[in-house]
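>>> Sequence first, then the predicted structure, then my questions.
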Amino acid sequence: MDVLSELLDGVRARGALVRRTAIGRPWSLRFAAGAPLTLATMVRGRAWIVPADGEPVPVRTGDIAVIRGRAPYTVADDPATPPPRTVIDSADYCLRGGCAGETGEDGAGDVSGTGGGGADDSAVLLSGAYTGRGEISERLLHALPEVLVVPDAACHRELRDLVAEEAGGDRPGQRVMRDRLLDLLLLSTLRSWFDRSAAHAPPWYRALDDPAVGRALEVLHEEPARPWTVAALAAETGLSRAALARRFTARVGVPPMAYLASWRVDLAADLLRETDATVGSIARKVGYADTFALSTAFKRLRGVTPTGHRAKALTDDGG
């Protein structure tokens, strides 16, 4: 499995929260569902996403935006529109058995803007949120900016239209359909973004076009628990130890063993969040000799112990 496929492999929606909202201009909505990852697209009209930190990002009709992080953010017709009076939380989405507040067009949640515009000039926003435990790996979240946008021309339009269709009504099997379609739309969108955004993609992704460094990354991801050394890694690539260390550091931004330590801790973080396995068994699974070794690396790289990370993850996921 290639590195990007492995990164995307953990995407699994379980009871995805989906909402289609019609809004009259001027409008501004505050999203506070606490989801680690959300997709949003303008079915009609244009919008700006105003993240918790950073600059507003424009979204045109048909574009797909991916918003990372649990912090509340705003979607508005203009960054200068007054602060929102309406807050969208998890109760306002289409939940597992159907849609909450479906009074707008096509089963939409109908939210009036500050101007109360009519149907002819209303914008239509479609959003889908991942909220449950284990749906999105931390490895993927760490690879993404706070907000990314893939333009309409590069999006999978058929998938986007199917998600929009399934957002309304309450048909048999609809929960599963929403989950699978949202997964496919996210995967398609992220693959397009990685392909189009090499300058903004993580250094390890840009390094994949280097045969030697790409091979080194591949084997580290395939066998993270193997007792790697730079010499053993160099043997896999056909380079000398010194040559690989130089090329890897130049392309990825960190030395090979530092990258491996970060990858192991990322794997451990997901296992701590997604499973009930002991810290010791997780340590051995990702390549550390014991709990102490994993705890030392985890605290150094993340500033928290493995047990502290697990406790916070359970709180975030409502456990």
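That came through fine.

>>> Please count neighbours and contacts with C-alpha atoms only from this point.
Will do.

>>> Now do the helices in the stretch 101-250 of the chain.
138-142, 157-166, 174-196, 203-206, 211-222, 230-237, 241-252 (DSSP state H, counting those that start in this stretch).

>>> which residues touch the fifth one?
Counting by Cα atoms under 8 Å, 6 or more residues apart in numbering, helix 211-222 makes contact with 1-3, 204, 207-208, 233-234, 236-239, 244, 247-248, 251, 260, 263, all of which sit outside it.

>>> which of the residues you listed are buried?
Buried positions within the contacts of helix 211-222, assessed by neighbour count (16 or more other Cα atoms under 10 Å), are 3, 204, 207-208, 233-234, 237, 239, 244, 247-248, 251, 260, 263.

>>> ok, those vs residue 155, which is closest?
The closest of the buried ones among the contacts of helix 211-222 to residue 155 turns out to be residue 3 (Cα to Cα; 21.9 Å).

>>> For the closest residue to that closest one other than its chain neighbours, grab the count of nearby residues.
Among residues not flanking residue 3 along the chain, residue 218 sits closest, at 6.2 Å (Cα to Cα, 6 or more residues apart in numbering). Other residues near residue 218 come to 18 when the count uses other Cα atoms under 10 Å.

>>> Against residue 252, how distant is residue 218?
Going from residue 218 to residue 252 by Cα to Cα, to the nearest Å gives 13 Å.

>>> Ok, residue 289 next?
Distance from residue 289 to residue 252, counting by Cα to Cα: 26 Å.

>>> Isn't residue 21 up against residue 106?
No: using Cα atoms under 8 Å as the test, residue 21 is too far from residue 106 to be in contact (9.4 Å).

>>> So for the two, which sits in the more crowded spot?
residue 21 (26 against 16).

>>> A strand includes that one, no?
Yes: under the criterion used here (DSSP: H, G, I helix; E, B strand; the rest coil), residue 21 sits inside a strand.

>>> give the contact list for residue 297.
Residue 297 neighbours (Cα under 8 Å, 6+ apart): 261, 265.

>>> does it count as helix, strand or coil?
Taking three-state DSSP, the label given to residue 297 is helix.

>>> So which residues of this structure form strands?
17-23, 28-31, 37-44, 47-50, 57-59, 64-68, 73-76, 86-88, 94-95, 98-99, 109-111, 123-130, 147-150 (DSSP state E).

>>> ok, structure two:
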Amino acid sequence: MDVVAGLLDGPRARGAFLLRSHLTAPWGMRIEDESPLTIVPVLRGRAWLDPNETTTTGADDDGTSAAPSGTGGESGTWVEAGDVVLLRGPEHYVVADSPATRPTVVVGPNPQDCRAIDGGPSEMTTFGVRSWGNDPAGETVIVTGTYPLDGAVGRRILRLLPHRVVLRRGEIDGTVIDLLAREVVQDLPGQEAVLDRLLDLLLITCLRTWLDRPDAPGWYRAKADPAVRAALRLVHDDPARPWSVESLAREVGLSRAAFARRFTALVGEPPMAYLTGWRLDLAADLLLADDAATLAAVARAVGYTTPFALSAAFKRERGISPAEHRRRAA
């Protein structure tokens, strides 16, 4: 498994929230669902997206940014049909028909928690299966897909992504977007599983596209270094092996010092820190994938000699115990 395959093997949507919104101007929504990761493909029309929880004071009609009126560090941007946006939570954001439109609706963490900002009835209504908005014939149609748990998408992905990634029409294959757009309004046997897998596929497609951009993270350069690439493959393929800096350096034909220096420079963290993070990411996934798996079995699978050692590392790095991680997912 190469470094990119190891990263992309993380997404595992479980009961993801998906909604197709049909909107006629004027409309504006403040999103406070605080999901770890949200994917927003634009199917029709255009929308203004502001990461500062408030609309801007103005923007050129054909511009992609404007000075925000909020206090955040990023500007708003237009997104149009065929574009896809990745939004890393838990920060709130605003999506509207125009930078001049103030939000009138707040969407909270609960899928049913949609309310008017002024406390009155919401202008948004349900049209059918996973369809919602203020006009079923609206000129703007977007799909919102959210990963409700960071364990489902993998902390490694969340750590490397900026708060917002905008992929423009033509950068990614629209086939996956079209398929998700059709399936999101279906109500067939096994539909939740179908939608979960389609959301994973769209995310992976977006991540692959982003990794080919010049602004991709520095560790992605590791694929061009044979020694670091080989070390990553060893760690990914056999995480349970008792690796050390010395043993990895020996496997790739470098001195300990040279290997540690090159690995840290390219990947962004020392070899053992990367190994620990990889093992704990795998453990988090295994704990959710099989409810019957014991902590001891998971510990052995990811390279910890005892369940106590895994539990201590898990709590130290993630702030919760493996048992609590399972309870939260449930």
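Right, received. Where do you want to start? Every value quoted in this text rests on a predicted model; they were computed, and no experiment measured them.

>>> Would you mind reporting the TM-score between them?
Here the superposed chains carry a TM-score of 0.79, computed using TM-score structural alignment, normalised by the length of structure 1; 298 aligned residues with a Cα RMSD of 3.2 Å.

>>> So for residue 289 and residue 252 of structure 1, which residue has more residues nearby?
Taking other Cα under 10 Å, residue 289 of structure 1 and residue 252 do not tie; residue 252 has more neighbours (20 against 14).

>>> Spatially nearest residue to the residue nearest the centre of structure 2 (excluding sequence neighbours)?
Geometric centre of structure 2, nearest residue: residue 37, 3.7 Å, by Cα atoms, centre = their mean. Excluding its sequence neighbours, the residue lying closest to residue 37 of structure 2 (Cα to Cα, 6+ apart) is residue 88, at 4.6 Å.

>>> how far away is the one you found from residue 215 of structure 2?
Distance of residue 88 of structure 2 to residue 215 of structure 2, computed by Cα to Cα: 17 Å.

>>> Please say which of those two ends up with more neighbours.
Taking other Cα under 10 Å, residue 88 of structure 2 and residue 215 do not tie; residue 88 has more neighbours (22 against 8).

>>> Quick check: the more buried one touching residue 162?
Yes: taking Cα under 8 Å as the definition, residue 88 of structure 2 is a contact partner of residue 162 at 7.1 Å.

>>> what do we get in structure 2 for residue 219 of structure 1?
Residue pairing (TM-score structural alignment): residue 219 of structure 1 is matched to residue 234 of structure 2.

>>> do residue 294 of structure 1 as well
Under the alignment (TM-score structural alignment), residue 294 of structure 1 maps onto residue 310 of structure 2.

>>> for that match, what are its contacts?
Counting by Cα under 8 Å, 6+ apart, residue 310 of structure 2 touches 299, 304.

>>> could you measure it against residue 321 of structure 2, distance?
Residue 310 of structure 2 sits 9 Å away from residue 321 of structure 2 when distances are taken as Cα to Cα.

>>> Ok, residue 111 of structure 2 next?
Residue 111 of structure 2 is 27 Å from residue 321 of structure 2, by Cα to Cα.

>>> Neighbour count: these two, which is higher?
Applying other Cα under 10 Å to residue 111 of structure 2 and residue 321 shows that residue 321 carries more neighbours, namely 17 against 11.

>>> Show me what that one aligns to in structure 1.
The alignment partner of residue 321 of structure 2 in structure 1, by TM-score structural alignment, is residue 306.

>>> which residues does its match contact?
By Cα under 8 Å, 6+ apart, the residues touching residue 306 of structure 1 are 269, 272, 279, 294, 295, 298, 299.

>>> how does it look with 7 Å?
Residue 306 of structure 1 sits next to 295, 298 when contact means Cα atoms under 7 Å, 6 or more residues apart in numbering.

>>> gap between the aligned residue in structure 1 for residue 93 of structure 2 and residue 49 of structure 1?
Using TM-score structural alignment, the partner of residue 93 of structure 2 in structure 1 is residue 73. In this view, residue 73 of structure 1 and residue 49 of structure 1 are 7 Å apart by Cα to Cα.

>>> So if I had to pick from the two, which one is more boxed in?
Using other Cα under 10 Å as the criterion, residue 73 of structure 1 and residue 49 rank with residue 49 on top: 24 against 19.

>>> Assess the claim that the more buried one and residue 58 are in contact.
Yes: counting by Cα atoms under 7 Å, residue 49 of structure 1 does reach residue 58; the two are 6.4 Å apart.

>>> list the buried ones in stretch 81-99 of structure 1?
Applying 16+ other Cα under 10 Å to stretch 81-99 of structure 1 flags 84, 88, 90, 92, 93, 94, 95, 96, 98, 99 as buried.

>>> Repeat that for stretch 165-174 of structure 2.
Buried residues in stretch 165-174 of structure 2, counted by 16+ other Cα under 10 Å: 165, 166, 167, 169, 172, 174.

>>> Mind putting the residues you listed into CSV with distance to residue 99 of structure 2?
Shown next, in CSV, are the buried residues of stretch 165-174 of structure 2 (distance: Cα to Cα, whole Å):
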residue, distance to residue 99 of structure 2
165, 19
166, 17
167, 20
169, 21
172, 26
174, 27
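
>>> So what's the residue count around residue 196 of structure 1?
Using other Cα under 10 Å, the number of residues around residue 196 of structure 1 comes to 13.

>>> How about the contacts made by it?
Neighbours of residue 196 of structure 1 in contact, by Cα under 7 Å, 6+ apart: none.

>>> ok, the residue lying farthest from the centre of structure 1 to residue 222 of structure 1 distance?
In terms of distance from the mean C-alpha position of structure 1, residue 240 ranks first, at 36.8 Å (Cα atoms, centre = their mean). To residue 222 of structure 1, residue 240 of structure 1 is 21 Å away according to Cα to Cα.

>>> Leaving out the residues flanking it, which one is nearest to residue 296 of structure 1?
residue 305 (7.9 Å).

>>> What is the burial count for the one you found?
Residue 305 of structure 1: 17 surrounding residues under other Cα under 10 Å.

>>> my guess is it meets residue 295, correct?
Yes: if you go by Cα under 7 Å, residue 305 of structure 1 and residue 295 touch, sitting 5.7 Å apart.

>>> circling back: how far away is the match of residue 321 of structure 2 from residue 295 of structure 1?
Distance, residue 306 of structure 1 to residue 295 of structure 1, by Cα to Cα: 6 Å.

>>> quick one: contacts for residue 217 of structure 2?
With the criterion set at Cα under 7 Å, 6+ apart, residue 217 of structure 2 makes contact with residue 160.

>>> if we go to 10 Å?
When contacts are counted by Cα atoms under 10 Å, 6 or more residues apart in numbering, residue 217 of structure 2 touches 160, 161, 162, 210, 211, 266, 267, 268.

>>> quick one: it from residue 145 of structure 2, how far?
Counting by Cα to Cα, the gap between residue 217 of structure 2 and residue 145 of structure 2 amounts to 24 Å.
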